[in-house]
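Engineer: dropping a prediction and its sequence here:
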Amino acid sequence: MKKLISYLLITLLSSLLLLSACVQEIPAPDPDVKDPVEENPGQDSDNVPEPEVEEPIDEGNLSPTPEEKYEAHQIVLYFSDNDLMGTYRVEKEIVVREGDQIEKAALEAWLKGPDHDELMGLINSKVIIEYIENFGGVAHVSFSKEITELNLGSSGELLFAEQLAMLMQQFGFEQTQILVEGRVGESLLGHLYTGEPIAANDPESYLWVDEKISREIVLQNVAFRIFEPSPGAEVKDRIVVRGLARVYEGTIMYEFEDGHFILAEGFTTASEGAPGWGEFEIIIELDEVSKYSGTVILYEESANDGSRRHELKIPVKVK
């Protein structure tokens, strides 16, 4: 009996020691950490909100994105009339993004063509301006290869080079070198030598588009375009011939004859020589003889042998 009692006491003591060791292993609560239920009385412990998780920072895009700035600039563009007889000035406002080339933006506006009905652009939309660089005060303008596919003829090619040089002149370049894909060539379309820079003219030698007078051509050939008189027109006291000429040094020779005799002859000078078209006016005073038919003959003298070239006959009736 005593042995049984001793065994029970030993077992009880062992159980108490084991329980004491388990209680010591439970960590005491941190006094600085507040229970969410105690911090928000009345809130159900099952509805405690989860802590917010911050989005990860994109280390590859740490720089701020500034707003793009644009500036307006007044520029002058140059376009041909619909008959490729001359070049006219047009004032235009363009908007350029800060940091972009104003010169390149101006040429791109030129490529788009004019808004005026009596003017035309020379370049199609496929042509790209690759770059513009300053080499010793000369503007180097490089076009994409599509520029060589234009069908302008000799007059159109001359006008193209002229307009390009005038566009760059307003930005301080008196000369402009044409390049195709970064290379200088001897010719652009086979009519004009482009191995050297093109010099700009005086801007004041070009009319503004508002100064352009709409005139109808009544008679023409490769050297002359006549506004008046119309073929067969009736005249009295004098004959006034007005038009455009594209002749060497602008010198125009003329005669007035009645089929038998030369009644008047002389020469005048157009406002511009070839290859440009210059304006001219000829006034032929008539004598008292009336009621006959006559012919005004315009021509150019060859610089080589003095022969007549590009004759244009205008028949008239004298009252």
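Structural biologist: Arrived safely. Numbering: from 1, shown residues only.

Engineer: hey, let's count contacts and neighbours off CA atoms from now on
Structural biologist: Fine.

Engineer: can you map out the helices along the stretch 101-250 of the chain?
Structural biologist: Listed in chain order, the helices of the stretch 101-250 of the chain (DSSP state H, counting those that start in this stretch) span 102-112, 153-169.

Engineer: right, so the ones you listed: which one is the most enclosed?
Structural biologist: helix 153-169 (a mean of 20; mean count of other C-alpha atoms under 10 Å).

Engineer: and stretch 189-205, how far from the chain's centre?
Structural biologist: Chain-centre distance of stretch 189-205: 18 Å, with C-alpha atoms, centre = their mean, to the nearest Å.

Engineer: buried residues, it. List them.
Structural biologist: 189, 194, 197-200, 203 (16 or more other C-alpha atoms under 10 Å).

Engineer: turn these into TSV, columns for distance to A161.
Structural biologist: Output for the buried residues of stretch 189-205, formatted as TSV (distance: C-alpha to C-alpha, whole Å):
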residue	distance to A161
L189	11
T194	9
P197	10
I198	7
A199	9
A200	9
P203	15
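
Engineer: ok, which pair from those residues is furthest apart?
Structural biologist: L189 and P203 (25.4 Å; C-alpha to C-alpha).

Engineer: check contacts around G137.
Structural biologist: 173-175 (C-alpha atoms under 8 Å, 6 or more residues apart in numbering).

Engineer: want to compare, so here's the second one:
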Amino acid sequence: MNKWISIFLTFTLLLVVSACGQGAGTPNEKETNLGSDEEQYEDQEDVVEDSDQLEEEAIEEKEITDAPTPEESTKDETNETESLDTLNLYFADAELMSIYRVKRDVEYPKDEEGIQKALQLWVAGPVEEGLQGLVPENVIVQSVNIDNDIVFVSFSEELLNVNVGSSGELFITEQIAMVVEQFGYEQVFILINGSEIDTLSGHIDFNEPFTARSPKDFEPYNK
């Protein structure tokens, strides 16, 4: 009987010792697992930081790529054409003594197209009483071209049908030059059907460009 009791106690003692050994190893395993979790978390943080940095670099690169080049900026500025919202037309009085300026509330671009429209409006003549147009109303402004700050205006051949003396011919050239002057150009070369002419009605040389005077030289028409 005592023998079996001894065996039982010995077996129980072995179980207790074994259990204590397993319990002692558990904290090490927990520490190991905890260390692995911390390292994994740090790795994830590094990945997130790297991802954020790559995203920031990609955004910066896109901003640089999308930024307009100096050439594109200049092109955009060039495409933004200024406009003229008030136009002065110039007409002679009935006695061909003076040239007066009259205002038209129109909006034209300050380019070749705008000059062409303005001159065609001048060809149509005045609406004010006491003023007269000196060119036939069927004259067509065919084209306007700018070269070296000189405006080349081509009229249809009907312009040759003007019936004026030297004063009238001078008035025509001055009126054309003054219309063009508002678009930023001081000199205008008058053509017929795209070709140079020697004179319009035999009094003035048309082989050189005409230079505009100051608008202050012409009184506004208030009659």
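Structural biologist: Cool, got the structure. Model, not experiment: these values are computed from the prediction.

Engineer: could you get me the TM-score between them?
Structural biologist: Put the two chains on top of each other and the TM-score (TM-score structural alignment, normalised by the length of the second structure) is 0.59; 140 aligned residues with a C-alpha RMSD of 1.9 Å.

Engineer: between the contacts of G137 of the first structure, which is closest to G153 of the first structure?
Structural biologist: Using C-alpha to C-alpha, Q175 is the member of these that sits closest to G153 of the first structure, with 22.9 Å.

Engineer: P126 is in contact with F91 of the second structure, correct?
Structural biologist: Yes - using C-alpha atoms under 8 Å, F91 of the second structure is in contact with P126, at 6.9 Å.

Engineer: how much space between the residue mapped onto Y88 of the first structure from the second structure and Q116 of the second structure?
Structural biologist: Matched by TM-score structural alignment, Y88 of the first structure corresponds to Y100 in the second structure. As defined by C-alpha to C-alpha, to the nearest Å, Y100 of the second structure lies at a distance of 21 Å from Q116 of the second structure.

Engineer: A19 of the second structure now?
Structural biologist: A19 of the second structure is 107 Å from Q116 of the second structure, where distance means C-alpha to C-alpha.

Engineer: most centrally placed residue in the second structure?
Structural biologist: Centroid check for the second structure by C-alpha atoms, centre = their mean gives D76 as the closest residue, at 3.2 Å.

Engineer: can you list the buried residues in the helix or strand harbouring it?
Structural biologist: Assigned by DSSP states H and E, D76 of the second structure falls within helix 70-79. Under the neighbour-count criterion of 16+ other C-alpha under 10 Å, helix 70-79 of the second structure has nothing buried.

Engineer: what's the answer for stretch 295-304 of the first structure, then?
Structural biologist: Buried residues in stretch 295-304 of the first structure (16+ other C-alpha under 10 Å): 295-301.

Engineer: just stretch 36-44 of the second structure next, same as before
Structural biologist: Of the residues in stretch 36-44 of the second structure, none is buried (16+ other C-alpha under 10 Å).

Engineer: what's the matching range in the first structure for that stretch?
Structural biologist: Stretch 36-44 of the second structure lines up with nothing in the first structure when matched by TM-score structural alignment.

Engineer: and if you look at stretch 172-184 of the second structure?
Structural biologist: So stretch 172-184 of the second structure sits over residues 160-172 in the first structure, by TM-score structural alignment.

Engineer: contacts for that stretch next, please.
Structural biologist: 76-79, 87, 103, 106-107, 122, 139, 174-176, 198-201, 203.

Engineer: related to what we said a few turns ago, nearest to I284 of the first structure, of the buried residues of stretch 295-304 of the first structure?
Structural biologist: So of these, ranked by how close each gets to I284 of the first structure (C-alpha to C-alpha), first place is V296, at 9.4 Å.

Engineer: would that closest one count as being in a helix?
Structural biologist: No - per DSSP: H, G, I helix; E, B strand; the rest coil, V296 of the first structure lies outside any helix segment and is strand.
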